[in-house]
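Participant: Next come a sequence and a model predicted from it.
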Amino acid sequence: MIDIKHHGAVTGVTGSCHELVVGNSGILIDCGLFQGEEAGNGANASDLSIDFPIGHIRALVVTHVHIDHVGRIPYLLAAGFEGPIICSEPSAIMLPEILEDALKIGFTRDRALIERVLGLIRSRIVPVPYGQWHSVFDGKDESLSVRLQRAGHILGSAYVECEAECGGEFERIVFSGDLGAPHAPLLPEPQPPERADRVVIESTYGDKDHESREDRRYRLKAVLEHALADGGTVLIPAFSIGRTQELLYEIEGLIGEFGKGSDPLGSDPITTETWNNLEIVVDSPLAATFTRIYRDLKPFWDAEAIELVNQGRHPLSFEQLTVINSHEDHLNAVDYLAESHRPCVVLTGSGMCAGGRVVNYLKAMLADERNDVLFVGYQAKGTPGRDILKYGPRGGWVELDCERYDIRAQIHQVGGYSAHAGQSDLVRFMSGIEVPPSEIRIVHGDAGAKRALKNILNGNLNSNILIPG
């Protein structure tokens, strides 16, 4: 028997955890945290425990290191999982870093215990190059090999091809993980698999397409110009991995163009000197760590980014970039920017405003109309980010740490900077499989997004399309 089970990301977009059963053995694809409203719904969402059998699980395959895909790995180990953790080579470097942060925030402050857990995780990690088959188990009656392919979501992200055999039955099953948009900075776009009998596909943006790269760049420029014109702060809640680095890449490009006096996007009322004085702040130790890792892993960048480096540009390390690490410096920066009239762009976590340093900035800056909040990623239901996006444009309020804060700052959303594929990208990925899969399972999306993707795939593919409940 070859079967697929789902332990997360079926009632929403977080908590990704899927199981491929091959005879008496199996593997997990991801083991992530639930977030937002989903943290109170679904299997294990509230207590984080692993309540499904794992005695037969031979390996964990990690598609990428976002916390909603890897955050429950410590709990998986605590439940007795003893197998390898298979991932791409970049993810092998980043996984301990993201889990160290998760352990400190939600597990324990005991440094010795954290080091023991991280040591155990490092000992289990098996880096696998892209495009190379890796045998997980090979028995007389059942076998399984996996192959990782670039997913274009964040550095190291992969979709997983599984070649399974059980009692003479053979199947190629693909788990998409999170797929990236084809026009994302820094990373090559994902290419569809050569074949697949069954596919488990994400649907975060299964109901909509993103703006073009030109459109989103124009809108980013317009938001930055507002800060430059009135001395406000542009606050960008951004995930430490992927989004922060892509935004730095784009902002460096804008400064490089307008700071030199050119204006490829139209009439620019802001002077060259002003652009050159715009300060960019990354206020997140974790984001700073992953930005350094991104710089160290240039061989995994796309051709455009590598060409910039060859021209002497430094898209992730430029003169106007400041990194804040200590909590004291963070608090000083919040106070200074709230009172000053110096234009500044601050990238800080968390991406959905559900915690982290962004909360202090929001408390200090939401009531000032000089400021802007720019959302560039998905905001899950039940998060402050979703509420600010919904009520902010109408002059509403948001609750932060049990207090209400009025929203007078300008609120923006630029969807083109999402690290997720849009609807057309997902359809193109699925349509690119030469022979349509017999079964497609749609996961990792809100109910409307899943239904919309199912409807459009029904019109394009002759496959049995399911939405697991």
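Facilitator: Yep, that arrived.
Participant: from here on, contacts and neighbour counts on C-alpha atoms
Facilitator: Will do.
Participant: where do the helices sit along the stretch 251-400 of the chain?
Facilitator: Using DSSP state H, counting those that start in this stretch, the helices of the stretch 251-400 of the chain run over 272-277, 285-296, 303-310, 327-339, 358-365, 384-391.
Participant: ok, how many other residues are close to Arg58?
Facilitator: 17 (other CA atoms under 10 Å).
Participant: What distance do you get for it to Tyr159?
Facilitator: Separation of Arg58 from Tyr159 (CA to CA, to the nearest Å): 19 Å.
Participant: Please apply the same query to Ile465.
Facilitator: According to CA to CA, Ile465 and Tyr159 sit 19 Å apart.
Participant: Between these two, point out the one with more neighbours.
Facilitator: Comparing Ile465 with Tyr159 by other CA under 10 Å, the one with more neighbours is Tyr159, at 29 against 21.
Participant: That one belongs to a strand?
Facilitator: Yes - membership of Tyr159 in a strand is supported by DSSP: H, G, I helix; E, B strand; the rest coil.
Participant: Please enumerate the strands of the stretch 301-450 of the chain.
Facilitator: Under the criterion DSSP state E, counting those that start in this stretch, strands of the stretch 301-450 of the chain are mapped to 321-324, 344-348, 372-375, 397-400, 403-406, 410-413, 439-443.
Participant: nearest to Ala449, of the ones you listed?
Facilitator: Minimum separation from Ala449 across those (CA to CA) falls at strand 439-443, 9.6 Å.
Participant: Comparison target below:
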Amino acid sequence: MASLTFYGAVEGITGSMYLLLVGDKKVLLDCGLFQGRRKEEAANHQPFPFAVAELDAVVLSHAHLDHSGRLPLLVAEGYEGPIYMTNPTSDLIAVLLKDAASLQERDAEWENKRRRRAGKTEIEPLYTLEDVDETLRYCRGAAYYKRHNLTAGIDVCFQDAGHILGSAIVEIFITENGQHKKLVFSGDLGNSQAALLRDPSIVEQADMLLLESTYGDREHRTMAETLQEFEDVIADASANGGNILIPSFAVGRTQEIIFRLGELYQQGKIKHQVVYLDSPMAIAVTEIYHRYQHVYNDEDMQAIEQHSPAGGMKSKSLHSFLPSLRYSTTTEESIALNRIVSGAIFIAGSGMCNGGRIRHHFKHNLWRKQSHVIFVGFQAVGTPGRALVDGAKKFKIGGDEIAVKAQIHTLGGFSAHASQAQLLDWLAHFKSTKPRLFLVHGESGAKEALKQAVGAHGWQAVIPVLGQTVTL
């Protein structure tokens, strides 16, 4: 009898991984990194709890590292089979995994310098760029909405999840002993208020459903309110001559912000500011977004086309929609931006300010009362970004302590995840015979709140535990 075992994203949000067994066939859904505190991340160094070489296929819902980041470890342990994902994900994953490997190698190098001085045993990085290159050999891109065979008796179909470019709701079709079953994994469902991407696809039937619950306990601020505050901050900065700093995640959030700035530009509300995208990774991702404009929603694609010059699809891009956008790729170009004291908007990583080029812009702008910092993403407890949101008066960068005189803003409507109401709306499309529902990808409070909410709509949700096996 077919079964599913929960190996990640059940005691928190990260580490997505589920093992499907159908007869003697084994398919792995997602292979994500555990992220967060040191205790959580220690799980990444543990061996996989199954025989890696016996897997017949791997299916990836999307490119975020909490869903994809352990794939190089899987290959290093002996997996040599196909890894299926959507076509945009196959491009994005190369960027994200290489960046992750570079960070792993850099962190190991710094740690080993310390260990050598202390006479301790050196460590190896979690994985290397060579491991990533080997992993990419097994990645197979697939189109949305088309059914593909994984192995005997198991097919997959990717529906659009609307979370980031290439994100998918994974439909698994199982045939066993003449019986047909369907497993649906929501992946991460997108926020229907977000720009560029389509709303999550409607699914009406399943026998078993795994549903994310990241924002299962809350609602988002309306996009209208968020965009009005965004406009007000830009107008204020324009009036007093300050720079605007936007710490942003490279995938999804950056492209949303560029589009929203483009809307303001086309409305004549960005008159003086030049927008600098100062992140090689975000630049690479933005170019991938450009290659897959056919998956944008119709409304936003029409807006881009309306304000683009003649010349075919190459001219219809976020660059044409926001002509003041400039890329800063090299270290020298980034350093040169530090000489700009007013009239600029800097978009740079990292999203929570614990690394990346945004910290250098902080060094040259945080102490200026004319400057503005706009947080457009969640800031986890313990991160430098959270400290600024909570009102820190000083900010440490290396050995320097910077006075925080800039105005700090938090815009809560740019989330890429569905809210509780949006999750309930998506569930409402399932037909009267409801699937067995399992809540994953959420902190305990979010899952419990969503369990109560879906219960009021006739669902009996289960919150699984790590290592639990259920049959289909």
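Facilitator: Received it, and whenever you're ready, just let me know what you need. What you see is a predicted model, and the numbers here were worked out from it, not measured in a lab.
Participant: Quick TM-score on the pair, please.
Facilitator: Taking TM-score structural alignment, normalised by the length of structure 1 as the basis, the two superposed chains have a TM-score of 0.86; 439 aligned residues with a CA RMSD of 2.5 Å.
Participant: about what we covered before: comparing the strands of the stretch 301-450 of structure 1, which comes out most buried?
Facilitator: strand 344-348 (a mean of 25; mean count of other CA atoms under 10 Å).
Participant: Could you list every helix and strand that that one packs against?
Facilitator: helix 213-230, strand 233-237, strand 279-283 (3 or more CA pairs under 8 Å, 6 or more residues apart in numbering; DSSP states H and E).
Participant: got the angle for it vs strand 279-283?
Facilitator: 20 degrees (axes from the mean of the first three to the mean of the last three CA atoms, to 10 degrees).
Participant: what angle sits between strand 344-348 of structure 1 and helix 213-230?
Facilitator: Here the directions of strand 344-348 of structure 1 and helix 213-230 differ by 120 degrees (the same axes, to 10 degrees).
Participant: ok, residues contacting strand 344-348 of structure 1?
Facilitator: Strand 344-348 of structure 1 has contacts (CA atoms under 8 Å, 6 or more residues apart in numbering) with 224, 227-228, 231-240, 244, 278-284, 287, 337, 357-358.
Participant: that older thread, kindly reformat the strands of the stretch 301-450 of structure 1 as JSON lines and extend each row with distance to Gly312 of structure 1.
Facilitator: Converted to JSON lines, the strands of the stretch 301-450 of structure 1 look like this (distance: least, CA to CA, whole Å):
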{"stretch": "strand 321-324", "distance to Gly312 of structure 1": "17"}
{"stretch": "strand 344-348", "distance to Gly312 of structure 1": "24"}
{"stretch": "strand 372-375", "distance to Gly312 of structure 1": "30"}
{"stretch": "strand 397-400", "distance to Gly312 of structure 1": "43"}
{"stretch": "strand 403-406", "distance to Gly312 of structure 1": "44"}
{"stretch": "strand 410-413", "distance to Gly312 of structure 1": "32"}
{"stretch": "strand 439-443", "distance to Gly312 of structure 1": "42"}
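Participant: And for the counterpart of Ala184 of structure 1 in structure 2, the neighbour number?
Facilitator: Matched by TM-score structural alignment, Ala184 of structure 1 corresponds to Ala194 in structure 2. A count of nearby residues for Ala194 of structure 2, using other CA under 10 Å, gives 22.
Participant: same deal with the one 4 residues further on?
Facilitator: For Arg198 of structure 2, the number of neighbouring residues by other CA under 10 Å comes to 23.
Participant: In contact with it, which residues are there?
Facilitator: Taking CA under 8 Å, 6+ apart as the criterion, Arg198 of structure 2 is in contact with Asp160, Ala161, Gly162, Ser192, Val295, Tyr296, Asn297.
Participant: farthest pair in those?
Facilitator: Maximum distance among the contacts of Arg198 of structure 2 (CA to CA): 14.6 Å, for Ser192 and Val295.
Participant: Please name the nearest non-neighbouring residue to the aligned partner of Asp230 of structure 1 in structure 2.
Facilitator: Asp230 of structure 1 maps onto Asn240 of structure 2 when the alignment is built from TM-score structural alignment. In space, and not counting its chain neighbours, Asn240 of structure 2 is closest to Gln370: 6.2 Å by CA to CA, 6 or more residues apart in numbering.
Participant: From Thr214 of structure 2, how far off is the one you found?
Facilitator: Separation of Gln370 of structure 2 from Thr214 of structure 2 (CA to CA): 36 Å.
Participant: Who has more neighbours out of these two?
Facilitator: Neighbour count, other CA under 10 Å: between Gln370 of structure 2 and Thr214, Thr214 has more, with 25 against 21.
Participant: what comes up buried for stretch 210-230 of structure 2?
Facilitator: Neighbour-count burial for stretch 210-230 of structure 2, with 16 or more other CA atoms under 10 Å as criterion, is recorded at 210-217, 220, 223, 226-227, 230.
Participant: residue contacts, Leu286 of structure 1?
Facilitator: So Leu286 of structure 1 contacts Ile98, Asp101, Ser240 (CA under 8 Å, 6+ apart).
Participant: Val373 of structure 2 too?
Facilitator: Ile244, Leu245, Ile246, Pro247, Ala406, Gln407, Ile408, His409.
Participant: Just give me the match in structure 1 for it.
Facilitator: When structure 1 is aligned by TM-score structural alignment, Val373 of structure 2 is paired with Val373.
Participant: How about Thr329 of structure 2?
Facilitator: Matched by TM-score structural alignment, Thr329 of structure 2 corresponds to Asn325 in structure 1.
Participant: For its match, which non-adjacent residue is closest in space?
Facilitator: In space, Asn325 of structure 1 is closest to Pro285, 5.0 Å off (CA to CA, 6+ apart).
Participant: I'm done for today, thanks for sticking with me.
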